[in-house]
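Trainee: what follows is a predicted structure for the sequence shown.
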Amino acid sequence: MAAVFSFISVLAAWIALYWDSFPPLLRRWNTDDYSYCWLVVPLALYVAWQRKDLLPKVITPSAGSAYAALLLTGVLFFLGKASAVDALVFVSMWLCVVALVLFIYGWRSMKAFFFPLLVLAFAVPPPPFINRTLTFKLRLISSDISVRIMQFIDIPVFREGNVIDLGVIQLHVVDACSGLRYVFPTILLGILMGYWFNTRTWQRVLVILATVPTAIFTNALRIAIVGYLARNVSVETAESFFHDASGIVIYLLSIVLLAACSLLLNLIGGRKPEQRAGSRPGYYGQPAGRALHVFLMAVVLGVYFAGNMYLLSGRVVPQRVSFDNFPMALGDYAGKREYYGENILKSLGSDDYLAGVFRDDKSGRDILVLVTYYDYQEPQRAAHNPVSCLLGGGGWSLASSRDIPADPEKGLPFRVRRLLLDKPGERLLAFYWFQQRGRVITDEYMNKIYLALDSITRRRTDGALVRVELLLRDNESVEQGQKVLENFIKSFSSKLKPYIPE
């Protein structure tokens, strides 16, 4: 009875602690890239049931390791909340399950539980910066391989960045076509295939290593098939295949290729008999000790919950002037305000924003401006690196990204991050910076560090992301465009102080 009460207590405490983290986690699961996560928990439970015979006859809780894991759970939870990084909160969810396993079964049972916990880790979507890094690289790799496949079968094709020109159609290999949505489920598939079909460690490792090349190749083959259909059948058929059936077909091909790899490795290296603990999986242990530790775990989780509520209740939201009052005439610049629809505002998650186009009367140049301000920042509602937004559509590719140091003599009052994006026939120059609680920061990781520190020491997480953009002319150099933006920032930034508290 004590064991049941302890387990119910820790389950209730776990749900209460992470209650507000479930919606953002499920939203990530509902995206095309991470829809496979819905299958992860049932798979982990099934694998754990399969390995129950590996449990030792005598089960002893590993209290020391479990409390260390529980302490790390709290550190990741509060760090994720303070720095508005939900990936850390999601990892703490998983680590909490690990701590519970250690409290109940101990390290001696990890032979049975290590693999199910590894599978369960795939329920945690990776942080956005990993997505961005992988997406940028995968788009170019997939584009390059698909062009090589088409050239091999004598299809005339030309590639510039992530744009594939087939003459009759142009394929823009945007983020959704990068193949990222196939990479993580294919890795999980490789891990499961290696576990189920191969018994030697080196065979399992090779199957896992084959997963990423398989995902990249099959995605490139998908793009090449679209090119073949466009040239030899019809553009309509190609577009229909590209948007409808190709994902299922390609993932089935990945399964076939990995299964063939697993079978080939078995033929080469053979299988060895698996050693099981025996036909009787019965075991015994010390239920009183385990129940006490599990109940104490529930108490610790309750303390974490109370601490989070205390931090939220003491949050400071400084007074400021609304961007509705921002002047749209700045010296030689005349601005026209823009207003976003409900869907865009929901994706921004900001409390206030300024969007518009400022035109220089002398040169006729248009400068696009977007400032998003947050009274407080939290996971799924925070200023973030705008690269993913700029590259999210329209066929843009990132040509360069670097910091521009402050140069008050030339009009640049502080350091900014410069982005150069391009696509056939167009180039976009963008400056951005995080202006938060009296600091101007260009590195998003330093911004997260200061966000966490200020959340603890000053109880403030307010701040803004400022973005200015300029379309470069045909014969205009990057340096010339940079001077245009620097001149604008000199006038624009001096007006921001009442709207972004120091």
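Mentor: Yes, it's here.
Trainee: make it CA atoms for all contacts and neighbour counts henceforth
Mentor: Noted.
Trainee: ok now do residue 199, which residues does it touch?
Mentor: By Cα atoms under 8 Å, 6 or more residues apart in numbering, the residues touching residue 199 are 271-274.
Trainee: mind putting these into JSON lines with distance to residue 6, neighbour count and secondary structure?
Mentor: Formatted as JSON lines, those follow (distance: Cα to Cα, whole Å; neighbours: other Cα atoms under 10 Å; DSSP: H, G, I helix; E, B strand; the rest coil):
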{"residue": "271", "distance to residue 6": "43", "neighbour count": "14", "secondary structure": "coil"}
{"residue": "272", "distance to residue 6": "41", "neighbour count": "10", "secondary structure": "coil"}
{"residue": "273", "distance to residue 6": "39", "neighbour count": "7", "secondary structure": "coil"}
{"residue": "274", "distance to residue 6": "35", "neighbour count": "8", "secondary structure": "coil"}
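Trainee: could you dump those residues into CSV and include distance to residue 4?
Mentor: Below are these laid out as CSV (distance: Cα to Cα, whole Å):
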residue, distance to residue 4
271, 42
272, 40
273, 38
274, 34
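Trainee: residue 140 reaches residue 160, doesn't it?
Mentor: No. The pair residue 140 / residue 160 is not scored as a contact, 9.8 Å apart, by Cα atoms under 8 Å.
Trainee: these two - which one has more neighbours?
Mentor: Between residue 140 and residue 160, counting by other Cα atoms under 10 Å, residue 140 is the more crowded of the two (19 against 14).
Trainee: which element, helix or strand, includes that one?
Mentor: Assigned by DSSP states H and E, residue 140 belongs to helix 128-152.
Trainee: got the buried residues for that helix?
Mentor: By 16 or more other Cα atoms under 10 Å, the buried positions in helix 128-152 come out as 131-132, 134-136, 138-150.
Trainee: C-terminal to it, what's the next element?
Mentor: As assigned by DSSP H and E, the chain's next helix or strand after helix 128-152 is strand 158-160.
Trainee: who's in contact with that following strand?
Mentor: Strand 158-160 is contacted from outside by 143-144, 147, 164-166, 423-424, using Cα under 8 Å, 6+ apart.
Trainee: dump these into TSV; add distance to residue 486 as well.
Mentor: Converted to TSV, these look like this (distance: Cα to Cα, whole Å):
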residue	distance to residue 486
143	35
144	36
147	40
164	35
165	36
166	40
423	24
424	26
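Trainee: which one among these gets closest to residue 67?
Mentor: Of all these, residue 143 has the smallest distance to residue 67: 48.2 Å, by Cα to Cα.
Trainee: and here is the other one:
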Amino acid sequence: MTVVDSHLPRHAAQRRIGSAPIVWVAALLLGVPAFWPGLEELAAHWTTTAYAHGPVVPAMVAFLLVRALREQTRTAPATGHARFGLPYRLGLPALALGVAGHLTGIGDLAAYGLVLWLAALVLAAVGPANLGRAVGPLLLLVLMLPLPQIVQWETTTTLRLLSSEIAVWVIRALGVPVFLSGNVIDLGVVQLQVADACAGLQFVFPILCFAGFFAILARAPLWQKALMIGAAVPLAVVMNALRIAATAIAVDRIGPSVIGDTAHAVEGWSVLLVCILCLGLLPTLLRAATPVRLRAAPAGPVYDFSTEGIGRLALRARAAAAPRSLIGLAVAALVTCGALALIPDRTPLQPARAGFAAFPLRLDGMVAAPGELDPGIARVLAASDYLDVTFSGAAAEAAPVNLFAAYYRDLSEGSGLHSPTICLPNDGWDITDISTRPVDMTGTPYATFTATRAIITRGRERQVVLFWFEQNGARRASAIETKLRVFRSGILDRRTDGAFVRFVTPIRPDETVADAEQRLADTMRSSLPHLPAHIPL
């Protein structure tokens, strides 16, 4: 923190408690109600494997900060500190995100604001003279935040496919026949599904976090620190691919009995520990491989865990006077809390709707056969209600048409709402053509809207897919646009519900794409008038 007034005798300064720690703690506590939705969001995510490292991050950052500030300047930056505007440029937008989190019910917004708020408080306390020392540790705070759900889906798919491809390459190199279809590894007698837990994503953030911690702590040149951070994700993917390959070979040699939840968990945590160990040893190996005359880092141990000087820093911080920027942030937090207390109840509205179980199964001569999702898929989808029916007869005489719809009561919470372009490759489907196009449903409650149309292939199979997202009476072709609309709708209309709608039909060998699209359109025209009862407009 900023040092004490240089005019006070040292012992006198250490005996008294300055205003800085009092104001800093007050500003921190005032942030609790301001960022409460974010704290709830973080607490929920930190119970998952992917973000279980979250509670450790603040402790890491605190340790790195006090080490970095041990040698801070002892001269009071009176004028420069008074004009230090960076804490305001971080703190005020942070409070705005906290308010937005309250108004929309989107906890992620408040969580992002919380990280900015913590950074603003630290920078206000340490002052401009110590900005360079504080930035590195503060950047680690980002790694305790959950990714936006859609970004996480995209990342999951990429890592899963990459892990599967590397694993299959290793299996084939060892002479075991194997076929890969999406994320299904076919060994002939046994098929292995590469799930999220096998893809490395659940350990990427803990590994990245430790890579950043080691990089900041290591006495190494900048390029080695960058290499440590850059190696984290590839290392996680490769190690998990080797784990998948080892499991597949064990299944091929011994049988499916080697697969179990306990073994799976032990393997996963073993991969995490091996990755952390490799990253921790990397600067030592690089130093050993670098000639002495070319070493840019100072001599001595690679990692300096010394706590020398931290006690003196604590004494100086204890007696420090509060900078104006810190006082200003505390006042801003107090005003924000007062404003939030005046905001009326913002509980999202729940429009009346009929459950999908009441959806008619006979429409204009078509008969719909209801389906049911695999429990694992339903759990990932996390929909409040879903409809899965396949029409045949009449408009769907030539080939069946599948209608799938998933309704979410509250899209402001983490949900499985995502584009089919993310999950289709996992099942071995290749997207050969995709575009957005207008859909004319004049005469139905949907009129004309824009949807995404895709042609997908798997072996000799071909299908045409049409899908869109519903939110508060509006249709969007993009899941990201829908999520952004939830932000606006949550504030203005208190509507955060939404849905995903998809129609699929196969393209027969004896017909054109246009024929299949016409079959989709005819089925949609018969079924869409019944959807508003289940997906409120």
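Mentor: Sure, I can see it. In this text, all values refer to a predicted model and were calculated from it rather than measured experimentally.
Trainee: quick one on the thing from earlier: which neighbouring elements make contact with the helix holding residue 140 of the first structure?
Mentor: Counting contacts by 3 or more Cα pairs under 8 Å, 6 or more residues apart in numbering; DSSP states H and E, helix 128-152 of the first structure is packed against strand 158-160, strand 163-165, helix 180-197, helix 211-232.
Trainee: which stretch among these comes nearest residue 404 of the first structure?
Mentor: For these, distance to residue 404 of the first structure was read as Cα to Cα. The smallest value, 27.4 Å, belongs to strand 158-160.
Trainee: which residues in the second structure does that closest one align to?
Mentor: When the second structure is aligned by TM-score structural alignment, the counterpart of strand 158-160 of the first structure is residues 179-181.
Trainee: before we move on, back to that, got the contact list for the helix holding residue 140 of the first structure?
Mentor: With contact meaning Cα under 8 Å, 6+ apart, helix 128-152 of the first structure is reached by 156-159, 161-164, 173-175, 177-180, 216-217, 219-224, 227-228, 388.
Trainee: quick one, which of those are buried?
Mentor: Among those, the ones that count as buried by 16+ other Cα under 10 Å are 159, 161-164, 173-175, 177-180, 216-217, 219-224, 227-228, 388.
Trainee: closest one of the contacts of residue 199 of the first structure to residue 402 of the first structure?
Mentor: residue 271 (52.4 Å).
Trainee: surely that closest one meets residue 198?
Mentor: Yes. Residue 271 of the first structure lies in contact with residue 198 (Cα under 8 Å); the separation is 6.8 Å.
Trainee: what's residue 231 of the first structure aligned with over in the second structure?
Mentor: In the second structure, the residue matched to residue 231 of the first structure (TM-score structural alignment) is residue 252.
Trainee: which residues in the stretch 301-450 of the second structure form strands?
Mentor: 362-363, 366-370, 385-393, 396-408, 430-441, 447-458 (DSSP state E, counting those that start in this stretch).
Trainee: give me the buried positions along the fourth one.
Mentor: Using 16+ other Cα under 10 Å as the burial criterion, the residues of strand 396-408 of the second structure that qualify are 396, 398-408.
Trainee: who's in contact with the longest strand anywhere in the first structure?
Mentor: Assignment by DSSP state E gives strand 426-436 as the longest strand of the first structure. Residues outside strand 426-436 of the first structure that contact it (Cα under 8 Å, 6+ apart) are 383, 386, 415-422, 440-442, 444, 447, 462-474, 478, 481-482, 485, 500-502.
Trainee: mind putting the helices and strands packed on helix 128-152 of the first structure in JSON lines, distance to residue 342 of the first structure included?
Mentor: Converted to JSON lines, those look like this (distance: least, Cα to Cα, whole Å):
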{"stretch": "strand 158-160", "distance to residue 342 of the first structure": "35"}
{"stretch": "strand 163-165", "distance to residue 342 of the first structure": "31"}
{"stretch": "helix 180-197", "distance to residue 342 of the first structure": "27"}
{"stretch": "helix 211-232", "distance to residue 342 of the first structure": "34"}
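Trainee: so which of the ones you listed gets nearest residue 43 of the first structure?
Mentor: Taking Cα to Cα, helix 180-197 is the member of those nearest to residue 43 of the first structure, at 9.3 Å.
Trainee: the closest one - contacts with which helices or strands?
Mentor: Where contact means 3+ Cα pairs under 8 Å, 6+ apart, helix 180-197 of the first structure is packed against helix 128-152, helix 201-209, helix 211-232, helix 246-269.
Trainee: mean deviation, that helix versus the second structure?
Mentor: For helix 180-197 of the first structure, the mean distance to aligned residues of the second structure following superposition is 2.3 Å (mean Cα distance after the TM-score superposition for the first structure).
Trainee: which bit of the second structure covers that helix?
Mentor: Aligned by TM-score structural alignment, helix 180-197 of the first structure corresponds to residues 201-218 of the second structure.
Trainee: and that stretch, how far from the chain's centre?
Mentor: Mean-position distance between stretch 201-218 of the second structure and its chain equals 16 Å (Cα atoms, centre = their mean, to the nearest Å).
Trainee: now the most centrally placed residue in the first structure: how far from residue 196 of the first structure?
Mentor: Residue closest to the average C-alpha location in the first structure (Cα atoms, centre = their mean): residue 128, at 2.3 Å. Computed as Cα to Cα, to the nearest Å, the residue 128 of the first structure to residue 196 of the first structure distance reads 31 Å.
Trainee: check residue 467 of the first structure too.
Mentor: As judged by Cα to Cα, residue 467 of the first structure and residue 196 of the first structure stand 50 Å apart.
Trainee: and those two? Which one has more around it.
Mentor: More crowded of residue 467 of the first structure and residue 196, by other Cα under 10 Å: residue 467, with 19 against 12.
Trainee: ranges for the helices of the stretch 301-450 of the second structure?
Mentor: In the stretch 301-450 of the second structure, the helices defined using DSSP state H, counting those that start in this stretch lie at 310-318, 324-342, 375-381, 420-423.
Trainee: next, format those helices as CSV and append distance to residue 209 of the second structure.
Mentor: What follows is the helices of the stretch 301-450 of the second structure, written out as CSV (distance: least, Cα to Cα, whole Å):
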stretch, distance to residue 209 of the second structure
helix 310-318, 23
helix 324-342, 28
helix 375-381, 26
helix 420-423, 26
